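1. okay, predicted coordinates and the sequence, questions at the end:
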Amino acid sequence: MFEFDLVAGPVVHEVLAGNRHAVLDLVRQTYLAHEAGESVNPDSYFLRFPEKPDARIIALPSFLGSDVQLAGIKWISSFPSNTERSIPRASALLILNDYETGYPIACLEAAQISAARTAASAAVAAAALRPGGYRGTRMAVIGAGIIARNVCEYLKAAGCTPDVFLVHDLQADAGHALVGHLNDVLGENAEFTADLDTALAADTVVFTTTAGTPYVHTPFKPGQLALNLSLRDLDPEVILAASNVFDDVEHCMKANTSPHLAEQATGGRKFVTGTLAGVLNGEVTVPDGQPVVFSPFGLGILDLALGAYVHQQARAAGKALAVPDFFAETQRW
């Protein structure tokens, strides 16, 4: 009852990298469990800093029933200026709590869990929202950081790879690094473009930037799919001209995301088509004749589902570090 484990980053990476298909299935099933009411996913809590307005640390508490039966919290920082130091923007921890007693059972390095769940949700959406597949299409990735790399890896695992990847980033060296990863590691056809409009004209556009305010003002065309992962790239008019699918509508209508700005501009939510889980279970049909935008706020239950899986795999492999006597008192008296 009082066991407590630490799972370090290299172990987390090993488990996730070796089980991408399992991760995709976990994300898909977690979305469906959430839609069925088998989770508790309250609002995220943002810690901000007056002298660092672009930086934040976010707490994402959640509970997932279904086969998981765990509560937990992800504590993730986002310091965009880290990229100027050539270190990752985000760092994170995930705490898992036993549902029966409430006691913490594990602490995991979670930046990779966060990246994997974001990437896997994008891949699940890509498969569901372009059911005809990606053969003969072009896909642009705007923003070439760690999230973008993970998204490309999970798109490949899900079979959602186009004829050509176009990579655009304001830092050309980062863009070329992702192109190299796509070409040399993933075996895909990729090229860098410095022209944003060229990227925005692709059949599928994936946004993985650190943008805080919209810079894309021209609506997409019918047939285009935008994976709006970074949430703040698109002007409200772009949202209003599209069919819009969300991971969770209420969560996305906060924190001045592009959908939130669209809601503020119109005073309503007529632009909402439905949730990805609704698409997956057949309750939501995306209409023809409009572009489609998928906006995932990022649900803590996804971190919880992947964290539980990583913890189980790490323990089974003997790679979770048990901390003896972590709790000082184990008796009431």
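-> Structure's in. What do you need?

2. please make it C-alpha for all contacts and neighbour counts, starting now.
-> Will do.

3. residue 163 contacts residue 135, doesn't it?
-> Yes. If you go by C-alpha atoms under 8 Å, residue 163 and residue 135 touch, sitting 6.1 Å apart.

4. which residues in the stretch 1-150 of the chain form strands?
-> Remark: strands assigned in the stretch 1-150 of the chain by DSSP state E, counting those that start in this stretch are 5-7, 39-40, 45-49, 52-64, 70-78, 90-98, 104-109, 138-142.

5. packing partners of the last one?
-> Yep, that's strand 138-142 we're talking about. strand 164-168, helix 196-200, strand 204-207 (3 or more C-alpha pairs under 8 Å, 6 or more residues apart in numbering; DSSP states H and E).

6. how many degrees apart are it and strand 164-168 in direction?
-> Between strand 138-142 and strand 164-168, the angle comes out at 20 degrees (axes from the mean of the first three to the mean of the last three C-alpha atoms, to 10 degrees).

7. identify the spatial nearest neighbour of residue 216, chain neighbours not counted.
-> residue 234 (4.9 Å; C-alpha to C-alpha, 6 or more residues apart in numbering).

8. and that neighbour, how many neighbours?
-> Neighbour count of residue 234, defined by other C-alpha atoms under 10 Å: 26.

9. what's the answer for residue 308, then?
-> Residue 308, neighbours per other C-alpha under 10 Å, totals 23.

10. what's the helix or strand for it?
-> In the assignment (DSSP states H and E), residue 308 maps to helix 300-316.

11. that helix to strand 90-98, inter-axis angle?
-> Going by the same axes, to 10 degrees, helix 300-316 is angled at 80 degrees with respect to strand 90-98.

12. the residue most central in space within the chain: what's it in contact with?
-> Residue closest to the mean C-alpha point of the chain, counted by C-alpha atoms, centre = their mean, is residue 118 at 1.6 Å. Residue 118 sits next to 147, 151, 229, 298 when contact means C-alpha atoms under 8 Å, 6 or more residues apart in numbering.

13. next up, a second structure to put side by side with the first:
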Amino acid sequence: MFQIVPHAVAVDALSGSRDAVLTAVKKAYLAHDRGQTVNPSSHFLRFPDRPADRIIALPAYLGGEVGMPGLKWISSFPGNHELGLPRASAVLLLNDDRTGRPVACLESAQISAVRTAASAALAARALRPGNGPASVGFVGAGVIARTIADFLHHTGLPVTHFLCHDLVPERAQQFVGHGEKHWPGSGGVADLDATLGCDVIVFATTAGKPYLPETLRFAPGQTVLNISLRDIHPQTLLAAQNIVDDVDHCLRAQTSPHLAEELSGGRDFVTGTLADVLLGRCELRTREPVVFSPFGLGVLDIALGAIVLDHAKSDSRTVTVANFFED
């Protein structure tokens, strides 16, 4: 029996389970830290004549309580916006741990956005000094940014006001409308400089290489969620504390931390992993900015895929295909 889980089922499974999502993401990070996962390098399919487009394969195995292997296949085609389509689309294949047989194909754009947002919110809660009131600046106004806003609100970040900067002002204005559902009357569209002045900064763009000034230095106490990974020049990272999800994964594929490694000649600029912070093994200096750079571990997709699949089994919109495989 093989199950096909459409987008609407994934949305319903995750939207009403944000506490469970946060718990699952945290447990996945800790399982990864304990060596209970297999998380090979992501593989990029690129197109020489279309450098902005890519499709990424993320194979992973999450052991422990979940015990499930799988593969996320996710595309990013920024030009889709001009066609009225989302930039990203994805599927997640899940396998039975005992037989290796695929058991389900899940629409995974929602899973990917939610696991990214939950990771960002978990990091903000762990890294924010004192967890006091904060202004939040969003650079980029797409699905990822909106979902991060949802999770920052859910985790109770006390937002004084928020700003959004996007290359398309209409998208920034739409984002403000979304954010004000959480923080009424406190949002606004702003230029890049004003957005970078907020206490918490969220980078969620499709940038392929750093575009911020090389001279930029984040302020003491700022918390930067470097979700899109390629906005910031390495010189800026070298002047901050740096937390990653996995050192080997994050320092590759020309991410900002990878460029910082090449520039500095080593990895000493990496302060630790998010698991180090969660387990109290990494003490942050409150007078210095901290940047969280998550490459995006496939085990997080498996963790949320398990939640969606469990919900989908009792949802009539799930398509069950008998005899999909030869017995």
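-> Happy to help now that I have it. Quick caveat, the model's predicted, so the values are computed rather than measured.

14. report the TM-score for the pair.
-> Counting by TM-score structural alignment, normalised by the length of structure 2, the TM-score of this superposition works out to 0.97. Behind it: 325 aligned residues with a C-alpha RMSD of 1.2 Å.

15. in the stretch 151-300 of structure 2, which spans are strands?
-> Under DSSP E, counting those that start in this stretch, the stretch 151-300 of structure 2 gives strands at 159-165, 187-189, 200-203, 223-226, 241-244, 270-273, 290-293.

16. sorry, back to before: what is the helix holding residue 308 of structure 1 packed up against?
-> Secondary-structure packing of helix 300-316 of structure 1 (3+ C-alpha pairs under 8 Å, 6+ apart): helix 9-17, helix 20-35, strand 52-64, strand 70-78, strand 90-98, strand 104-109, helix 111-129.

17. rerun at 6 Å
-> Counting by 3 or more C-alpha pairs under 6 Å, 6 or more residues apart in numbering; DSSP states H and E, the packing neighbours recorded for helix 300-316 of structure 1 are strand 52-64.

18. what range does the strand it packs on cover in structure 2?
-> Aligning strand 52-64 of structure 1 against structure 2 (TM-score structural alignment) gives residues 50-62.

19. ok, residues contacting that stretch?
-> Residues outside stretch 50-62 of structure 2 that contact it (C-alpha atoms under 6 Å, 6 or more residues apart in numbering): 37-39, 42-46, 68-77, 298-299.

20. just the buried ones out of those, please.
-> 37, 39, 42, 68-77, 298-299 (16 or more other C-alpha atoms under 10 Å).

21. just to revisit the earlier point, nearest to residue 250 of structure 1, out of the strands of the stretch 1-150 of structure 1?
-> Nearest to residue 250 of structure 1 among those is strand 39-40; the distance by C-alpha to C-alpha comes to 13.2 Å.

22. contact partners for residue 232 of structure 2?
-> If you count contacts by C-alpha under 6 Å, 6+ apart, then residue 232 of structure 2 has 210, 212, 256 around it.

23. rerun at 10 Å
-> 203, 207, 209-214, 216, 226, 255-257, 259-260 (C-alpha atoms under 10 Å, 6 or more residues apart in numbering).

24. select only the buried ones of the residues you listed in ChimeraX?
-> In ChimeraX, this line selects whichever of the contacts of residue 232 of structure 2 come out buried by 16+ other C-alpha under 10 Å:
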select :203,210,226,255,256,257,259,260
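
25. what residue in structure 1 is paired with residue 278 of structure 2?
-> Match for residue 278 of structure 2 (TM-score structural alignment): residue 280.

26. its match and residue 196 of structure 1, how far apart?
-> 32 Å (C-alpha to C-alpha, to the nearest Å).

27. quick one, which of those two is more surrounded?
-> Counted by other C-alpha under 10 Å, residue 280 of structure 1 and residue 196 do not tie: residue 280 has more neighbours, with 19 against 15.

28. pretty sure the more buried one contacts residue 30?
-> No. The pair residue 280 of structure 1 / residue 30 is not scored as a contact, 11.5 Å apart, by C-alpha atoms under 10 Å.

29. before we move on, back to that, out of the strands of the stretch 151-300 of structure 2, which is closest to residue 120 of structure 2?
-> Nearest of the strands of the stretch 151-300 of structure 2 (C-alpha to C-alpha): strand 223-226, 6.5 Å.

30. which residue range of structure 1 does that closest one align onto?
-> Going by TM-score structural alignment: strand 223-226 of structure 2 matches residues 225-228.

31. buried residues, the match of strand 52-64 of structure 1. List them.
-> Neighbour counts over stretch 50-62 of structure 2 (16+ other C-alpha under 10 Å) mark 53-62 as buried.

32. please apply the same query to stretch 134-147 of structure 1.
-> Buried, per 16+ other C-alpha under 10 Å, within stretch 134-147 of structure 1: 134, 138-147.

33. good, wrapping up.
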